[in-house]
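Trainee: need coordinates for the following:
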Amino acid sequence: MTALHTGSGTLRTAPAPRPPALLYAVAAVSALGGLLFGYDTGIISSALLDLGRDLDLSTGAREVVVSAILVGAMAGAPVSGVLSARWGRRPVVVGVAGVFALGALASALAPSAGLLTVARLVLGLAVGAASNTVPVYIAETAPPALRGRLMVLFQLMVAIGQLVSYLVGYALAGPGGWRWMFALAAVPAVVLALGMLPLPESPRWLVDRGHPDRAREVLSRLRPAGADVAAEIADIAALHRAGTGGPRGLRATARVLRSRWLRPALLVALGIAAFSQLTGMNAMVYYAPSMLTDAGFGGSVALLTGVGIGVMLVLAGVTGALWVDRIGRRRLLLWLMPASGIAMAVLAVAFLAPEPAVQRWAVVLALFAYVFLNGAGIQSVVWLLAPEVLPLSVRGPATSLATATVWGFDLLIAVTALTAVQAFGLPATLLIYALMNLLCWVFVRRRVPETRGRTLEEIERSLRGDEA
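Mentor: Down below sits the predicted model:
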């Protein structure tokens, strides 16, 4: 805000210049990768009910089909980190869109469980690459004041994709409907590819690769008129000249990743990535309809509850987008993660209620409360913190480690959730997830710094100042 003198001598506050539309276009179009990510990971929850019957899948086989996309994501994340460091963020996102379309069509046409698993592996490559590259691309183009909400737009699009998947799953439920559920993902994939073509490359990547003039031109299009673009470029370039930019080759990158000064940032990025899965969200996304059906809910009620989960995820995404720049990343987690753990514990106890009507209301309300609180908390922050705390020189590869950690623990949850329920019972399994929410709170309180309102260069200088 700027103070202006009026003719009467009084002061009037002028609004800050509005960011150009291109900045929002960069965030919105690239965040379509999040919508595809959400849809392709969420649709399996609805498809599994009919898919399991059509292909006569056992519990173990269902876990394999669900988990295939996660195995692919674990591979897609590090590969995209290397490619985006070498070729740029934008070309990788365009390529990811093509892989999304290919995987969606292959899944829809798969004649057997084995080929469907392979197709889901291909989709996983795109999911892992999108979840790694898109947040980095948005972080490197956004100004500090808007960076949080623009990056949380990615998670909001993930939630919208999951909600759409539940709605599509409910509408297309029935024999053979799962093929159309998978095929529809090709449409937004084409939109993402076409939408990315006119967008600019990350200015920070351009500086890192020795193109400051092109970076200055891009920043002038992404910042309001009159913004001090030269100072921002100089700040980015200063870190590069100081030796923090751009190790070349895998050996040099590995050397930086092992640096003592980088360990606190890696611990934060990897810890938040792990807890985003260990706290149980994707167990609910993947298996809630199956768990509810096994607990005595009707199939249509279970699918409608899945739609409710999608609605809660969208509301959580909106809440996270509004709060993450207003109250900060760390405080948001400290406020919401204990409440998320309590809601999960209530859900566990609700399954023990003797009265069916009371049990069903308690289960649904506790499930919705958990999804909202966990979604507005750690799910809003998980894709935001790693690109913020990790330095430019290894942001692509290091963020890919955090992304691979997300998918690795997601895979762990996917292949153990139903087995754990069969071995220990549903309430005990849910209580373990509740405990993980509280352990996440302890980790945030002890290790996670606040990054709200700071430039990426300020965060990096603070990190390097901790080097002993």
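
Trainee: C-alpha only now, for contacts and for neighbours.
Mentor: Noted.

Trainee: mind checking how far Met281 is from Tyr287?
Mentor: Per C-alpha to C-alpha, to the nearest Å, Met281 is found 10 Å from Tyr287.

Trainee: then Arg147?
Mentor: 33 Å.

Trainee: so those two - more neighbours on which side?
Mentor: Just comparing Arg147 and Tyr287: by other C-alpha atoms under 10 Å the higher neighbour count belongs to Arg147, 25 against 22.

Trainee: and what about that one, helix, strand or coil?
Mentor: helix (DSSP: H, G, I helix; E, B strand; the rest coil).

Trainee: ok, it touching Ala139?
Mentor: Yes - assessed by C-alpha atoms under 8 Å, Arg147 is found in contact with Ala139 at 6.1 Å.

Trainee: and Gly60, how many residues sit next to it?
Mentor: 13.

Trainee: just the element for it, please.
Mentor: Using DSSP states H and E, Gly60 sits within helix 59-87.

Trainee: any idea which helix or strand comes after that helix?
Mentor: Where DSSP H and E defines the elements, the next helix or strand beyond helix 59-87 is helix 89-109.

Trainee: against which helices or strands is that following helix packed?
Mentor: In terms of contacts (3 or more C-alpha pairs under 8 Å, 6 or more residues apart in numbering; DSSP states H and E), helix 89-109 is packed against helix 32-54, helix 59-87, helix 113-141, helix 177-183, helix 186-196.

Trainee: mind doing that once more with 7 Å?
Mentor: Where contact means 3 or more C-alpha pairs under 7 Å, 6 or more residues apart in numbering; DSSP states H and E, helix 89-109 is packed against helix 59-87, helix 113-141, helix 177-183, helix 186-196.

Trainee: please give the structure of this sequence too, so both can be compared:
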Amino acid sequence: MSNNQNASRASSKILWRIAAITTMGSLGFGYDTGVISGALPFMTLDASQGGLGLTPMTEGVVASSLIFGGAFGALFAGQLSDRYGRLGVLKALAILFALGALGTAVAPGIWTMVITRFILGIAVGGASSTVPVLIAELAAPKHRGRLVCQSELMIVSGQCLAYVTSAGLAHLFDSPFIWRYMLAIALIPAVLLYVGMHFVPTSPRWLVSKGRIAEAKTTLTGIRDTQREADRELKEIIAQCNVERHHSGVLGKLNEPWLLKLLAIGIGLGFVIQFTGVNAFMYYTPMILKETGMGTNAALIATIGNGVVSVIATLIGMWVINRMGRRSMLLLGLTVVVLAQIFLGVVLNFMPHSLVQSYLALSGVLVFLFFMQMCIGPVYWLLMSELFPTHARGLMNGISVSVFWIFNAIVAFVFPVLLSVMGGMTFFLFAVVNIGSIIFCTLWLPETKGLTLEEIEQQMKQRFSGRSKWRAVDVKAY
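Mentor: Next up is the predicted model:
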């Protein structure tokens, strides 16, 4: 075996290990967003029975408080990571993860729960904007798609873990207080993230932006196949940073029309992914299944299927993403999502309550989630780490992901109300919205497959400055 092949394997192992450590933040993100579906049925019990006495309205408030915190965390973590570095921000977020997990587990009342869920949301949102960026800035172009998708894999794995844990605890322990233990388990990924951050290198692009070129060279040498590859990439990063050095502050970083257009696409993609209704399924699948007459424990067990399908779909997506264009995957996923939502609407509106209806509804949810997590979720997080230029990546990613969390909160808050008022017609409404998303992606979404971050930046500037004609299937797209 040649020295180059040995070096390639060694650098790949290092990058996968870095991604595994960094995505502990994504695991916490997934667990904290998924566990609420198992905890809510117990939290709706009266306080005298061990719950918090939640009503449909306060259920929405509790579920969405984490998401509003996520919007706040994503926005400020993005800016702070540009200033202080991705690693320092992730260490601080790990501490917030731990505080939020403890706070929600011991919350004595509704408003304490809302406040601590908001704090937990800051950590979740901050991790969602920082983890993919750090991985993308460390990864070589040939590894970037799969490594960034590992973040999505850990998100859905965390959600799957939450579903399995919730169903298992509910089955094994006949206690109305079991929901507190469900929430406390979120401490584990928080501790792993904090400890793991001491073994992850600093982003070479951030180091160059701070004038620490020697450190950046050392980092790149350790994570690239050859010294020549590391030197070439370092020169590209230095050249790009020199061009961008005059940018400072929020207005300075966003002072060109092409950047605002790119930011609008990032925000639009957040709308696309959230208004598929994916988190309505993640948070409220037990509620959907109970609408068909299924019992609480049976609904919790059935929800495990959500997590398992999501993990399998994401693994397939990680394999496919370097073979298909980002744009093609997204459009395929949205098309099947629309069909699955129409199917769900038909099942819930036009079939009598029965075991057949329950299983057909569950099958519709699982088909939806399979294509959502294979084609849409991974592509979204990958694009958020790729689309934006180095000098404003943290800021623009933070703004985009912050609005993504606001869209998430709107869906989480409104869905139980829509379901109670409109029933199965709710899914027809989502289908119409997603047809609009298909049109948006067809017209506006660029292709980034196979390009370095610096090449993507140049392509985006050319396209959105109107300096050259852009085609969706441009260089290296397929």
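
Trainee: nearest to Ser393 of structure 1 among the helices and strands packed on helix 89-109 of structure 1 would be which one?
Mentor: For those, the distance to Ser393 of structure 1 is smallest for helix 59-87, at 9.0 Å, taking C-alpha to C-alpha.

Trainee: against Pro449 of structure 1, how distant is the aligned partner of Gly126 of structure 2 in structure 1?
Mentor: The alignment partner of Gly126 of structure 2 in structure 1, by TM-score structural alignment, is Ala129. To Pro449 of structure 1, Ala129 of structure 1 is 26 Å away according to C-alpha to C-alpha.

Trainee: quick one, which of those two is more surrounded?
Mentor: Using other C-alpha under 10 Å as the criterion, Ala129 of structure 1 and Pro449 rank with Ala129 on top: 34 against 18.

Trainee: right, and Gly307 of structure 2 touches Gln159 too?
Mentor: Yes - under the criterion of C-alpha atoms under 7 Å, Gly307 of structure 2 makes contact with Gln159 at 6.0 Å.

Trainee: more neighbours, these two?
Mentor: Higher neighbour count among Gly307 of structure 2 and Gln159: Gln159, with 31 against 25, using other C-alpha under 10 Å.

Trainee: which secondary structure elements does the strand or helix carrying the more buried one contact?
Mentor: Here Gln159 of structure 2 sits within helix 141-172, counting by DSSP H and E. Packing partners of helix 141-172 of structure 2 (3+ C-alpha pairs under 7 Å, 6+ apart): helix 24-43, helix 110-138, helix 178-184, helix 296-320, helix 377-386.

Trainee: how about 10 Å then?
Mentor: For helix 141-172 of structure 2, the elements it packs on are helix 3-22, helix 24-43, helix 110-138, helix 178-184, helix 278-291, helix 296-320, helix 377-386, judged by 3 or more C-alpha pairs under 10 Å, 6 or more residues apart in numbering; DSSP states H and E.

Trainee: tell me, what's touching Gly307 and Gln159 of structure 2 both at once?
Mentor: Here Gly307 of structure 2 and Gln159 have Gly34, Met282 as joint contacts, going by C-alpha atoms under 10 Å, 6 or more residues apart in numbering.

Trainee: quick one: what's aligned to Val403 of structure 2 in structure 1?
Mentor: Counting by TM-score structural alignment, Val403 of structure 2 lines up with Thr405 in structure 1.

Trainee: now that match: which helix or strand?
Mentor: helix 395-424.

Trainee: who are the packing partners of the helix holding Gly60 of structure 1?
Mentor: By 3+ C-alpha pairs under 10 Å, 6+ apart, helix 59-87 of structure 1 packs against helix 32-54, helix 89-109, helix 113-141, helix 203-208, helix 281-294, helix 395-424.

Trainee: quick check: which of those helices is buried the most?
Mentor: Mean neighbours per residue, mean count of other C-alpha atoms under 10 Å, is largest over these for helix 113-141, with a mean of 26.

Trainee: that one vs structure 2, average offset?
Mentor: With mean C-alpha distance after the TM-score superposition for structure 1, helix 113-141 of structure 1 departs from structure 2 by a mean of 0.6 Å once superposed.

Trainee: ok now stretch 405-417 of structure 2, how far from the chain's centre?
Mentor: Distance of stretch 405-417 of structure 2 from the chain centroid (C-alpha atoms, centre = their mean, to the nearest Å) equals 16 Å.

Trainee: scratch that, stretch 254-271 of structure 1 is what I was asking about
Mentor: Centre to centre, stretch against its chain (C-alpha atoms, centre = their mean), the figure for stretch 254-271 of structure 1 is 20 Å.

Trainee: cool, and stretch 3-20 of structure 1?
Mentor: Relative to its parent chain, stretch 3-20 of structure 1 has a centroid offset of 38 Å by C-alpha atoms, centre = their mean.

Trainee: quick one: map Ile18 of structure 2 onto structure 1.
Mentor: Ile18 of structure 2 maps onto Val26 in structure 1, by TM-score structural alignment.

Trainee: ok, its match touching Leu192?
Mentor: No - with contacts counted by C-alpha atoms under 10 Å, Val26 of structure 1 stays clear of Leu192, the gap being 11.1 Å.

Trainee: now do Leu435 of structure 1 against Arg454 of structure 1, distance only.
Mentor: Separation of Leu435 of structure 1 from Arg454 of structure 1 (C-alpha to C-alpha): 32 Å.

Trainee: same thing with Ala386 of structure 1?
Mentor: Computed as C-alpha to C-alpha, the Ala386 of structure 1 to Arg454 of structure 1 distance reads 14 Å.

Trainee: quick one: which of these two has more around it?
Mentor: Ala386 (29 against 15).

Trainee: need the counterpart of the more buried one in structure 2.
Mentor: Checking TM-score structural alignment: Ala386 of structure 1 goes with Met384.

Trainee: now that match: closest residue in space, sequence neighbours ignored.
Mentor: Computed as C-alpha to C-alpha, 6 or more residues apart in numbering, the closest residue to Met384 of structure 2 that is not its neighbour in sequence is Asn397, at 6.1 Å.

Trainee: identify the residue of structure 2 aligned to Ala420 of structure 1.
Mentor: Alignment note: Ala420 of structure 1 maps to Leu418 in structure 2; criterion TM-score structural alignment.

Trainee: any idea which element the residue lying closest to that match once chain neighbours are set aside lies in?
Mentor: Once flanking residues are discounted, Leu418 of structure 2 sits nearest to Thr426: 6.3 Å by C-alpha to C-alpha, 6+ apart. Using DSSP H and E, the element containing Thr426 of structure 2 is helix 425-444.

Trainee: great, nothing more from me.
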